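Engineer: let me see the structure of the following:
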Amino acid sequence: MFKKMKVFTILAILVLLTSFFGQTTAFADYPIFYQRYAADPSALVYNGRVYLYGSHDVYQSGAGYIINDITCISSDDLKNWTDHGEVFTAKADSSWATLSWAPSVVYRNNKFYMYYGNGGNGIGVAVSDSPTGPFKDTRSGPLVNGSTPGVNPPSGFWCFDPCAFVDDDGQAYLYFGGNGEGNIRVIKLNSDMVSINGSAIKMTAPRFFEASYMHKYNGKYYFSYSTDFSQGAAKIDYMVSNSPTAGFTYKGTILPNPPQNDSNNNHQSIFSFNGNWYVAYHNRALAASNGLASDVRVYQRNMCIDKMNYNSDGTIQQVTPTTAGLTQLKNVNPYVNNEAETMAQESGIQTEACNEGGRNVGYIENGDWIKVKGVDFGSGASSFDARVASDTSGGNIEIRLDSLNGTLLGTCAVSGTGGWQNWTLKSAAVSKVTGVHDLYFKFTGGSGYLFNLNWWKFNAAPKSAAADTNVDLSEVTTPLE
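Structural biologist: Prediction:
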């Protein structure tokens, strides 16, 4: 394991104050992901899950945006997100690109196609058999750049921010461009999704700056984008047409510049999931909570989601960014193996590749924690299992209800296993708990890294379990939202 740079965050301070004073601190549906800074979300709905792919923001003093790989997270309830790590790295997974800005991912031909910007100088495409990668770009150069027929780039044209869109008739399009009202381009893709068909077509939008995005609703084409700063902070505006390439009419704003974004850039993805429409975007809330200065947090963004609604005439109601606007779509089943890297919130931990598949929670130190929202214990649980590994003397998993210092259900002791990837199963008895609760795993122990956690589960209580083992819910402290 490698050394972890830990930040004692303002968020952690708020958690402690909440527990001490018994007051509720409201946290938004942003940030939805804490382990890394990520932006420019691209949504893919596949097999009952929402996958979000984002630019992974890495900071280096004086270097601006450093985005060399793509982060992926997914969820089936929109509250607990699974961390799939970096699924594409430009230098490792392509022969020509060095950067991977603002991805767009679509599913077709039983494959997943990721379009990405090599900075502002060209667009590549990488392919995978799985939504969680790895994605590989097998081309020897960009799919689209300034030399592509029809692009005819004016001075200052940015060839980036791709959006791939597959129409109902099977025709696929790629939208891209930036830095000027007339700097939108759209070009047809062949059915193989890795080659172009014909010349690019020019499109124009009021105050267009970047973040081209196309979606379809009730037979109409909705082109949305981020505005420039000529009339204040950037917004997500949109136009509507009966055609995917022409005849658009400007309709207004979908999303104003969100809170805690320092009036800076934004990038949206609009998608339908389980009968509702959502807009994913980014702001700088996580960087602010981590206490970063404004000149640093501008380059350290985090992903967000809010619900989006249409009016009866097909126009979009302007979205108001919320503090807790999304409804959890389903509860977590604690009686199956739950991946530890699936969570609603965390403090201190990181995730890493696991030799048993997927990822595990690692770099755990004393006082770190993770939260899983909306766990349905049903008629009761009586014991807890955890798949763990440790190259030190281990530590403990405190299992708590509804807040970081809430009712202690039990403690699972973890001892050394002789290696960070030498996995074993540890178990602990827990007080019987019923109903739906937020679940906290609080990690305690000595100094340094304690152990890794791969997955966890509870075991149902026998029906004859004594009633006096039930948890006294009057002891539960105020939940952390």
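Engineer: for the rest of this, base every contact and every neighbour count on C-alpha atoms.
Structural biologist: Will do.
Engineer: which parts of the stretch 351-481 of the chain are strands?
Structural biologist: Taking DSSP state E, counting those that start in this stretch to define them, one finds strands in the stretch 351-481 of the chain at 359-362, 369-376, 381-390, 395-401, 408-414, 419-433, 436-444, 452-460.
Engineer: can you put the ones you listed in CSV and add distance to Gly232 and mean neighbour count?
Structural biologist: Below are the strands of the stretch 351-481 of the chain laid out as CSV (distance: least, C-alpha to C-alpha, whole Å; neighbours: other C-alpha atoms under 10 Å):
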stretch, distance to Gly232, mean neighbour count
strand 359-362, 41, 24
strand 369-376, 37, 21
strand 381-390, 51, 23
strand 395-401, 45, 22
strand 408-414, 50, 20
strand 419-433, 50, 18
strand 436-444, 40, 22
strand 452-460, 46, 23
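Engineer: to Gly146, which of those strands lies closest?
Structural biologist: Ranking these by proximity to Gly146 (C-alpha to C-alpha) places strand 359-362 first, at 38.9 Å.
Engineer: about what we covered before: what about the strands of the stretch 351-481 of the chain, which gets the closest to Gly219?
Structural biologist: Of all the strands of the stretch 351-481 of the chain, strand 369-376 sits nearest to Gly219, with 36.4 Å by C-alpha to C-alpha.
Engineer: got the angle for that closest one vs strand 395-401?
Structural biologist: Orientation of strand 369-376 against strand 395-401 (axes from the mean of the first three to the mean of the last three C-alpha atoms, to 10 degrees) gives an angle of 40 degrees.
Engineer: here is a second sequence; please produce its structure as well for comparison:
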Amino acid sequence: MKKTPVFIFSAILTSASLYAIGENRPIIQTKYTADPAPIVINDTIFLYTSHDEDDAQAYGFKMKNWLLFTSTDMLNWTDNGAVASLEDFKWYDGDNGAWAIQVVERNGKYYMYCPIHGHGIGVLVSDSPYGPFKDPIGKPLVWQREHWDDIDPTVFIDDDGQAYMYWGNPNLYCIKLNNDMISYSGEIMKMPHIDDYQEGPWFYKRNGHYYLAFASTCCPEGIGYAMSDSPTGPWTYKGHIMDHTPRTRGNHPGIIDYKGKSYVFGQSYDILRIETQDHHERRNVEAAEMHYNSDGTIQEVVYWRDAPLNQIHFHNPYQKTEAETMAWGYGLKVKKTDLRTSVLTNINNGETLTVAGVDFGKGAKKFSAAIASEKEGNAIEIHLDSENGPIVGILEVKPGKTSDKFSLQSCKVKGAKGVHDLVFKFIGTQSDSDLMEIDYWQFK
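Structural biologist: Here you go, the predicted structure:
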């Protein structure tokens, strides 16, 4: 029986070689993402995030929408694009302030709780976790106008059906949501201060214990947590899930159990550090496996890069795979074309895309991809294990009449057997950029 691999980063770009063999790396690289909010729906992790724009500057957040990524193996993530934005709140006329959200499901509907910095917390609802999300109340759910504490909502529905929402920086607040999930009863409760609490609470229950994880006091921030026997406290501070270190700077936890394991999500500036040591508010989502002690307390997790992330199951290359599914794709971008369709774009000469842990079984014979290209002389090299690994096929891309007209193009494959990381290397002339766009791919 083959051992499930730990994703090992090899130098995909010269500038990315700051990652050593065996180090974990940010799970999303095609966009700057922050404030992870994972939820398990059926057999899939839906990871909602906030979105730092590529041109966000130092000490100035630039955030306009909320994104969705999905995975079933923890290493390969599919970019589903933006699923909601500030424009969905007609009562807000600004173009910035789309901060940390959380999505919960109740009675077949999906509720997204959205802070709009300085304008309270709104709520959106959808019949699908992919959206579209719409504003059912046309106003903030919560807005304490006397201060700017109303950020970072977290919502949990208890076993008895009562739903709670916690939020706040630097103070912590709580309300009891009604069954409709878009209104609340009673007063806003201001909670007693928890040691080391800063912001970004994440509220959940496990094995009879209530947990409140949070970004711990800046700066740098870690991830702290408290426990209680009641959904409204009192809360007892228990220490750190991830301690303060100079590498953490900012953090924001999201915690789930998935396929028999527990995971903590957070954020770092490690993708930005590939490009510059200067500080800009451009963050990236991270994840690590997390373990509990017998009394329910949490074992401390080392910093993201030092905590290798195991793949849960191998990827099946014989199923249709969206091109925006990857374990690593630094430099590439994803463009959303409609509600459920995205394509891989901004593909430049020499760039690569890695899909981790692909099981070719007894061997693949053919590779096909839906490609749009206007340029002659482009190709996709298909490598095993790294961009310098064996080439098992080369797809010479045929140009189409328009950049948005996708055609299914194929090449023969030889030597793709067993389990390997799959690396696509995109080839054009040295000066070429935007070589092609890819919708999906499949082996046979």
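Engineer: now the equivalent of Phe273 of the first structure over in the second structure. Nearest residue, chain neighbours left out?
Structural biologist: Using TM-score structural alignment, the equivalent of Phe273 of the first structure in the second structure is Tyr258. Distances taken as C-alpha to C-alpha, 6 or more residues apart in numbering put Val40 closest to Tyr258 of the second structure, at 7.2 Å, once the chain neighbours are dropped.
Engineer: what does the one you found correspond to in the first structure?
Structural biologist: Using TM-score structural alignment to pair residues, one finds that Val40 of the second structure aligns to Val45 in the first structure.
Engineer: next, the mean deviation of the host helix or strand of that match compared to the second structure.
Structural biologist: Using DSSP states H and E, the element containing Val45 of the first structure is strand 38-46. Superposing on the second structure and averaging over aligned pairs (mean C-alpha distance after the TM-score superposition for the first structure), strand 38-46 of the first structure comes out at 0.7 Å.
Engineer: what is that strand packed up against?
Structural biologist: Counting contacts by 3 or more C-alpha pairs under 8 Å, 6 or more residues apart in numbering; DSSP states H and E, strand 38-46 of the first structure is packed against strand 49-56, strand 101-108, strand 269-273, strand 276-283, strand 302-308.
Engineer: which stretch of the second structure lines up against the second one?
Structural biologist: With the alignment judged by TM-score structural alignment, the segment of the second structure matched to strand 101-108 of the first structure spans residues 99-106.
Engineer: next one: that stretch to chain centre, how far?
Structural biologist: Distance, stretch centre to chain centre, for stretch 99-106 of the second structure: 13 Å (C-alpha atoms, centre = their mean, to the nearest Å).
Engineer: buried ones in that stretch, by neighbour count?
Structural biologist: Using 16 or more other C-alpha atoms under 10 Å as the test for burial, stretch 99-106 of the second structure gives 99-105.
Engineer: with stretch 176-186 of the second structure instead?
Structural biologist: For stretch 176-186 of the second structure, the neighbour count (16+ other C-alpha under 10 Å) marks 176-177, 181-182, 184 as buried.
Engineer: contacts only, for Trp235 of the second structure.
Structural biologist: By C-alpha atoms under 8 Å, 6 or more residues apart in numbering, the contact list for Trp235 of the second structure reads 194, 226-228.
Engineer: surely the match of Val40 of the second structure touches Asn274?
Structural biologist: No. With contact defined as C-alpha atoms under 8 Å, Val45 of the first structure does not reach Asn274; the gap is 9.7 Å.
Engineer: more neighbours, those two?
Structural biologist: Val45 (19 against 11; other C-alpha atoms under 10 Å).
Engineer: what's stretch 352-367 of the second structure aligned against in the first structure?
Structural biologist: The aligned range for stretch 352-367 of the second structure in the first structure is 369-384, by TM-score structural alignment.
Engineer: before we move on, back to that, could you tell me which of the contacts of Trp235 of the second structure remain contacts in the first structure?
Structural biologist: Retained in the first structure by both residues aligned by TM-score structural alignment, their matches' C-alpha atoms under 8 Å are the following of the contacts of Trp235 of the second structure: 226-228.
Engineer: and of the residues you listed, the nearest to Gly393 of the second structure?
Structural biologist: Comparing those against Gly393 of the second structure with C-alpha to C-alpha places Ala226 closest, at 52.8 Å.
Engineer: alignment lookup: the closest one to the first structure.
Structural biologist: Correspondence of Ala226 of the second structure to the first structure, assessed by TM-score structural alignment: Met239.
Engineer: which ones are touching its match?
Structural biologist: 205, 222-224, 248-252.
Engineer: same deal with Glu346 of the first structure?
Structural biologist: Going by C-alpha under 8 Å, 6+ apart, Glu346 of the first structure touches 34-35, 368-371.
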